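Trainee: sequence plus predicted model, see below.
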Amino acid sequence: MTVHSADLPVPDTLVTTRLTVEGMSCAACSGRVARALSARPGVADAQVNLLAGTASIRHAPGLSPADLAQAVTRLGYPATIPQDTAPVARTDEAATLKRAFLTALALTLPVFVAEMGGHLIPAFHHWLHAQVGSGPLNWMQMILTALVLAGPGRRFFATGIPAALRGAPEMNSLVALGSGAAFLFSAVVVLMPALIPPASRHVYFEAAAVIVTLILMGRWLEARAKGQAGAAIRALIDLAPDRATVLRDGKPVPVAVADLWPGDLVLLAPGERVAVDGVVTEGRGHIDESMLTGEPVPAGKVPGDPVTGGTVNGTAALTYRVTATGSDTTLSRIVAMVEGAQNARLPVQALVDRITRVFVPAVMGLAALAFLLWLVFGPDLAHAVVAGVAVLIIACPCAMGLAVPVSIMVGTGRGAQLGVLFRRGEALQRLSNARLIAMDKTGTLTVGHPELLAIRTQGITETDALRLAAGAEARSEHPLGAAIVAGAVARGLDLPPAAEVKASAGRGLSGMVEGRRLLIGNLSALTEAGIDPAPALRDAAEDDAAQGATPVHLAVDGRHAASFALADPVRPEAADTIAALHRMGLRTAMLSGDIPATAQTVGKRLGIDDVQAGLMPGDKLAAIRDMGAGSVFVGDGINDAPALAAAETGIAIGTGTSIAIESADLVLMSGDLGGIPRAIRLSRAVMRNIRQNLFWAFAYNTALIPVAMGVLVPLGGPQLSPMLGAGAMALSSVCVVGNALRLRRVR
């Protein structure tokens, strides 16, 4: 839940403090913590994650984190400043609740058997009362139930009663009032029976004890499920090894990863995990990066290639130089981004917040109303107590509070495993409503750099033409020239030296190679130099241009000798990605700064619905804004950053520039375009899961509160037992968390 301060003084710089908060059990709890934090002067906003048990506060530098922690602790929710950025562990909480549940169960079983066993088996009832007597049995039940409430159940009273007295009741208040009312009524029957009409002298110790036991069981199961919900991000954290082997004075020395520094040379054995980010300096091999990118095929590595901490080396021994450590590593940034997304407050959460803010007080009012109605129209006081207690117990808003955050946590964690990194949690909801996917061309739909596709020659061999051209272009910095050089190197050709190299912007390049004068450029460059284009080469070049390639011509000693077809190849997965988006009912568009002919050719080949070319960065921005609601833009370059930020949802290719990634809501870590439909499917699955959770939580309370009040009794139906209400309430939270855990299997 997020709350913004109403009268915040805006400082020049805000800092963020993260707190670990214990004892929050429902949406009312997290709402109280968020409102209390936001009310403090100097706080810009407070995000409270019920599921993770954390609070993230943006505030002025002068506000002490210790003061913020104390403010939350005073509310009854112990808050501390965590020592690291790891997710809050749920193991200790689950173990504590398990012990409390088992203790309560051991104390409750005799009470339950003594009371309910007699109802189920009349012969047992008569035998037990004959052997022990009703008076001692009631005393035994009272003592054991008191131990349950004062021991394992004390947590409900310690938090719930003070909250109710402060006028801000929450889930613990409902449990404390319900079980406490059942116990006090029964104790009065045992200790001062004259105060109770004879017809109402029934004891409900088993109800009070079973209520606490069942709710403890539900919380234990819930804590276990919460731990599973955060398993994906903990798995990412566990990827980083504890130790590495560093070269010190030429000798291998084992050191703790925390002691590594940028510049260190690390030895990487076959099968070993990469400790931190770096660059390969020696060796060739493959590294499995699937846990970070979702790509199952290991990536080839040669000297100069980057390696990422947490990935797994293949069968070759490598050496790499450390480039980043600690919080600067890719793995640490991914964990921070996922945690940030999991703490986000989706727009759908606003509905839950509005309801739960008034829900608990309303339930207490309905419980009081049910008690009064049964007192007036019912057969006796005991039935009125049962009705009031049942309403208090069954209406817990735990499931409502868990419905959204648990789905976000599991969904974003699963996305990280698939190489789909949600930098902002709100993108989960917005992406599910996507209707138009716009993409940049160069570097997004294409690989981002031109390659040599074909060579046509006249009066010269292909090898000689390529060798001469590459010799001259080796002195050029133009991307097309680099493609020619790369093509020659790929064929194993030796590049001859060039002299008198001169470049002409927009035309080409000239120079001397092996005593032959070369001119490399477009047709305009040839005609301006008085060289007649060869018809066959000119026609071939026109055909190449029609297919989206860029023709580059070569003249040797004043004669048109060759034509090179250069193009930025379309990514192999691009066509399948566009087809997948169409099958999902989405429209596609290309926004490119390339020349219209090339862009139209690429768009037609891929089946893109709308192609806009020749766009400057400002033009892309305007086009994105014109797309309106449901717009998604996918890009990778610096010039894409404004469009990524302006789109309703911006998706950055993980292999792109840092500024593009920082401007996006979502990052495809592997650079695979197939991540786009994957991300949309995951987003839709998460929102579908949230809707299912909310329906269950709201429908459950809407249906069962009237039943607990006794609306079925006049129609011949049963009056709901508080024990059944406690079991159903615990089951509702477990069902919500269990449903969210299904997202771990999304593919």
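Mentor: Alright, I've got the coordinates.
Trainee: contacts and neighbour counts: CA atoms only from here.
Mentor: OK.
Trainee: please state the offset of the longest strand along the chain from the chain centre?
Mentor: The residue-count maximum for a strand in the chain (DSSP state E) belongs to strand 559-567. Distance, stretch centre to chain centre, for strand 559-567: 50 Å (CA atoms, centre = their mean, to the nearest Å).
Trainee: packing partners for that strand?
Mentor: Counting contacts by 3 or more CA pairs under 8 Å, 6 or more residues apart in numbering; DSSP states H and E, strand 559-567 packs against strand 451-457, helix 535-546, strand 550-556.
Trainee: so after the first one, what's the next helix or strand?
Mentor: Read that as strand 451-457. helix 462-473 (DSSP states H and E).
Trainee: where's residue 634 relative to residue 568, distance?
Mentor: Distance of residue 634 to residue 568, computed by CA to CA, to the nearest Å: 18 Å.
Trainee: try residue 401
Mentor: Counting by CA to CA - residue 401 and residue 568 are separated by 50 Å.
Trainee: comparing those two, which residue is more hemmed in?
Mentor: residue 401 (29 against 24; other CA atoms under 10 Å).
Trainee: would you mind measuring from the residue nearest the centre of the chain to residue 255?
Mentor: By CA atoms, centre = their mean, the chain has its centre lying nearest to residue 412, at 2.1 Å. Distance, residue 412 to residue 255, by CA to CA: 33 Å.
Trainee: over to residue 742?
Mentor: 40 Å.
Trainee: those two - which one has more neighbours?
Mentor: residue 742 (16 against 13).
Trainee: which SS class is that one?
Mentor: helix (DSSP: H, G, I helix; E, B strand; the rest coil).
Trainee: residue 639 is in contact with residue 617, isn't it?
Mentor: Yes - look at residue 639 against residue 617 with CA atoms under 8 Å: they come within range, at 5.6 Å.
Trainee: how near is the residue nearest to the centre of the chain to residue 423?
Mentor: 9 Å.
Trainee: which neighbours do the two share?
Mentor: Residues within reach of residue 412 and of residue 423 at once, by CA atoms under 8 Å, 6 or more residues apart in numbering, are 338, 341.
Trainee: report the buried residues of stretch 48-68.
Mentor: Neighbour-count burial for stretch 48-68, counted by 16 or more other CA atoms under 10 Å, picks out 48-61, 65, 68.
Trainee: what about versus this one:
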Amino acid sequence: MEIITEEKKRQMTVPVIGMTCAACASSVENVLSKQEGVLECAVNFANESAQIAFDPYQTTPENLKKSLQAVGYDLILDTENASIKQAEIKTNHYQSLKKRVFWASVLTLPVVIIGMFFMNMPYVSWLMLLLTTPVLAVFGRGVFVNAWKQARYRKANMDTLVALSTGIAYMFSIFNTLNPDFWHSLGLHAHVYYEAAAVVIVFIMLGKLLEERAKANTSSAIKKLMGLQPRTVWVIENGEEREIPISEVRVGDRIIVKPGDKIAVDGKVLSGVSFVDESTLSGEPIPVEKSKGHKLYAGTVNQQGSFRFLAEKVGSETLLAQIISMVQHAQGSKAPIQKLTDKIAGIFVPVVIGIALITLLVWTILGGDNAATQGLLAAVTVLVIACPCALGLATPTAIMVGVGKGAENGILIKDAESLELAHRINAVILDKTGTITEGKPTVSNSIWTIGSPLLKEIAYSIESQSSHPLAEAVVEHMKLEGVKTVPVQHFESITGKGVKALVEGETYYMGSPVWMNELGILSHDLPIIQWQSEAKTVIVFADKRQILAVFGITDPIKSTSLQAVESLQSAGIEVFMLTGDNVFTAQKVAESVGIQHFKAQVLPSDKAAFVAELQQQGKIVAMVGDGINDSHALAQADVSIAMGKGSDIAMDVAKMTLISSDLRKISQAIRLSKWTVAAIHQNLFWAFIYNLIGIPLAAGVLYPVNGFLLNPMIAGAAMALSSVSVVANSLRLKSKKL
């Protein structure tokens, strides 16, 4: 269970136990939403979870749990073992259901054979009663218990339909078994429908069994991710190696990784060299070389070498744990298209009961001979065939498979809305540094106008306090010269321009040439324009009077950026580049990757304004960035995409994250969105068309034309198969190649 605490608000995602259909999810959502203190609630039938936002001063999770238990459902509130407990409950339920289906089938088979071939044998009705009763009262008992719990609180779900239909058929058959003379006196035969009641129960249970198995496959991506962590690790304590459970690993522990081992937590290599397979997180098949200082991530697999590393993030803080949490949240979130189906599912059962009553009434008035029995049979068939399961599963199963497919390919999707919207993107805005380029800038040229060791120490000290990638490049360059630091009295970052600092009573500036021009600090003797024309970013170090040094910084373009841009443009998507860098560098980079539209010297607020400008033109805009300065534009965009190797803030704001930072994944995400939305539309079409055709047939609309009246047993089989077919259609996404 994931819990996020905010001021006066708590959000939690918890497993829900006992739901059998989409109407159940609607009931659970309705019950929870009406509890005092609940601010928001969304229940997902496919992954059996509830996302709840509530005021902890007005209610507690325990109160919410009690409110659901009263209507036959339950919540798992154990934060540590929620997933394990839910899996155990589902496994036990599946095994129990399998046994009940088997024994119910054993008893139902002779009932069907007798009903079809031996209806004239002595005491046939009593024998069928004897065989059918355990099917309903023992093996199918849960249907009637759940329906009763719903009825007590004026709720209705699929169990209500099944209990009504089979219960009426069963009670009507008992009446005819006990009082056959009632119908004989009217010149009619005392029909019994034990086989219909028993077969419907068996088909409902069998459908649930197949549905549970199919639904388990939709969450296989989560199971794979959870299986990536080892159970134990080898740590070094007091110079000795010791094996401990992963739950006991703490930040600062030194861990040994041997050939073939899975890496347990996030950290940094201390010693040794090896190659690590990171495909499970990034989707990239080529192992990455790791040596001293390189980052490691939980869930990745060491190859041939061995090394020691320092644990830096453990438990829920690791990248793998965050991915699992985000995938679970995304799979539980609702796509906008699902709001309509939720409303329909909420009123579906009462409407169907109304249709069944109308069917019985019309047959009774207009049916002629045997009107009452045929009307009853038609009403029972309507109740059986009309199931909201397929409707409720249509959207969430496709979303679950789509999100899982994305995670397996290094595309982390935060919510269903972004997955549904991505296929409509017609404009993509790319940041330059760290998005189109590698984001690993290095100083290629430097000129000092005054070669004072103290000035180098001041420049080094100022840049050491900045988190900007360009500052890091200067720091790494000056480290090689063995420069020391000096105290910095005041440090101020000027967004989009540079930094200003006070050192030993003197003000110094480190930033772009444009900013220096604004400050009136000029120099015509330095090759600033020449370096910029060579696609180098220039950083200037100055005091209030003069330029003290200039640094030419290069940042290589990613080898995949050109192919990524071509792929987007060939799909009819306009590609733009925004950068805070100078015009010369921006133009050079844009030309290198085939981008026709770009803007240079753009401030963070300008990026967001440009996104809004495109949106006003009616475009669906995707913003792709990696830095803190991109976060405003990411929040403004319709679909926001962050680079996995970028800043934490960018990844927090973005709705999608490309773990490998490979821009080719954008086209893959758009294709995944297209396929997922297509699967949703197909599912909804078949769910609606099934009921639009099935209910009138069950009511007997063809009877006046050709005498056709749908058998309740066939209706039960059709209902079961409708849910399975929807889930199976969603599972087709797994076979697609992104």
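Mentor: Done, it's in. What you see is a predicted model; the values in this text were computed from it and never measured.
Trainee: send over the TM-score of the superposed chains.
Mentor: Once superposed, the chains reach a TM-score of 0.85 (TM-score structural alignment, normalised by the length of structure 2), with 677 aligned residues with a CA RMSD of 3.3 Å.
Trainee: can you count the residues close to the closest residue to residue 615 of structure 2 other than its chain neighbours?
Mentor: The shortest distance from residue 615 of structure 2 to any non-neighbouring residue, by CA to CA, 6 or more residues apart in numbering, is to residue 621 (6.6 Å). Here the number of neighbours of residue 621 of structure 2 (other CA under 10 Å) works out to 26.
Trainee: residue 621 of structure 2 -> structure 1?
Mentor: Structural alignment (TM-score structural alignment) places residue 621 of structure 2 against residue 631 in structure 1.
Trainee: who are the neighbours in contact with that match?
Mentor: Residue 631 of structure 1 makes contact with 434-438, 624, 647-649, according to CA under 8 Å, 6+ apart.
Trainee: without its sequence neighbours, what residue ends up closest to residue 395 of structure 2?
Mentor: residue 680 (5.2 Å).
Trainee: what lines up against that neighbour once you look at structure 1?
Mentor: Per TM-score structural alignment, residue 680 of structure 2 is aligned with residue 690.
Trainee: that match and residue 404 touch, don't they?
Mentor: Yes - at 5.6 Å, residue 690 of structure 1 counts as touching residue 404 under the criterion of CA under 8 Å.
Trainee: can you pull out the strands in the stretch 401-550 of structure 1?
Mentor: 420-422, 436-439, 451-457, 498-504, 508-513, 516-521, 550-556 (DSSP state E, counting those that start in this stretch).
Trainee: give the other helices and strands that the third one contacts.
Mentor: Translated: strand 451-457 of structure 1. Against strand 451-457 of structure 1 (3+ CA pairs under 8 Å, 6+ apart) you get helix 462-473, helix 479-490, helix 535-546, strand 559-567.
Trainee: who touches it?
Mentor: 462, 465, 480, 483-484, 486-487, 537, 540, 561-569.
Trainee: how about the fifth one?
Mentor: Counting by CA under 8 Å, 6+ apart, the neighbours of strand 508-513 of structure 1 from elsewhere in the structure are 468, 471-473, 496-503, 517-522, 525.
Trainee: alignment lookup: residue 175 of structure 1 to structure 2.
Mentor: So, by TM-score structural alignment, residue 175 of structure 1 is matched to residue 162.
Trainee: quick one: residues contacting its match.
Mentor: Residue 162 of structure 2 touches 143, 200-201, 383-384, counting by CA under 8 Å, 6+ apart.
Trainee: in those, find the pair that's most separated.
Mentor: Spanning the widest gap among the contacts of residue 162 of structure 2 are 143 and 383, at 13.8 Å by CA to CA.
Trainee: name the residue in those two with the higher neighbour count.
Mentor: Just comparing residue 143 of structure 2 and residue 383: by other CA under 10 Å the higher neighbour count belongs to residue 383, 31 against 22.
Trainee: for the closest residue to residue 441 of structure 1 other than its chain neighbours, what are its contacts?
Mentor: Nearest non-adjacent residue to residue 441 of structure 1, counting by CA to CA, 6+ apart: residue 592, 5.4 Å away. When contacts are counted by CA under 8 Å, 6+ apart, residue 592 of structure 1 touches 440-442, 599, 611-615, 620.
Trainee: may I ask which two of those residues are separated the most?
Mentor: Greatest spatial distance among the contacts of residue 592 of structure 1 (CA to CA): 599 and 620, at 14.3 Å.
Trainee: and those two? Which one has more around it.
Mentor: residue 620 (25 against 22).
Trainee: you'd agree residue 20 of structure 2 is in a strand?
Mentor: No - going by three-state DSSP, the assignment for residue 20 of structure 2 is coil, not a strand.
Trainee: tell me the contacts of residue 52 of structure 1?
Mentor: 87-88, 226.
Trainee: give me the buried subset of these.
Mentor: Buried among the contacts of residue 52 of structure 1 by 16+ other CA under 10 Å: 87-88, 226.
Trainee: so which of those residues comes closest to residue 556 of structure 1?
Mentor: Among those, and counting by CA to CA, the member closest to residue 556 of structure 1 is residue 87, at 66.5 Å.
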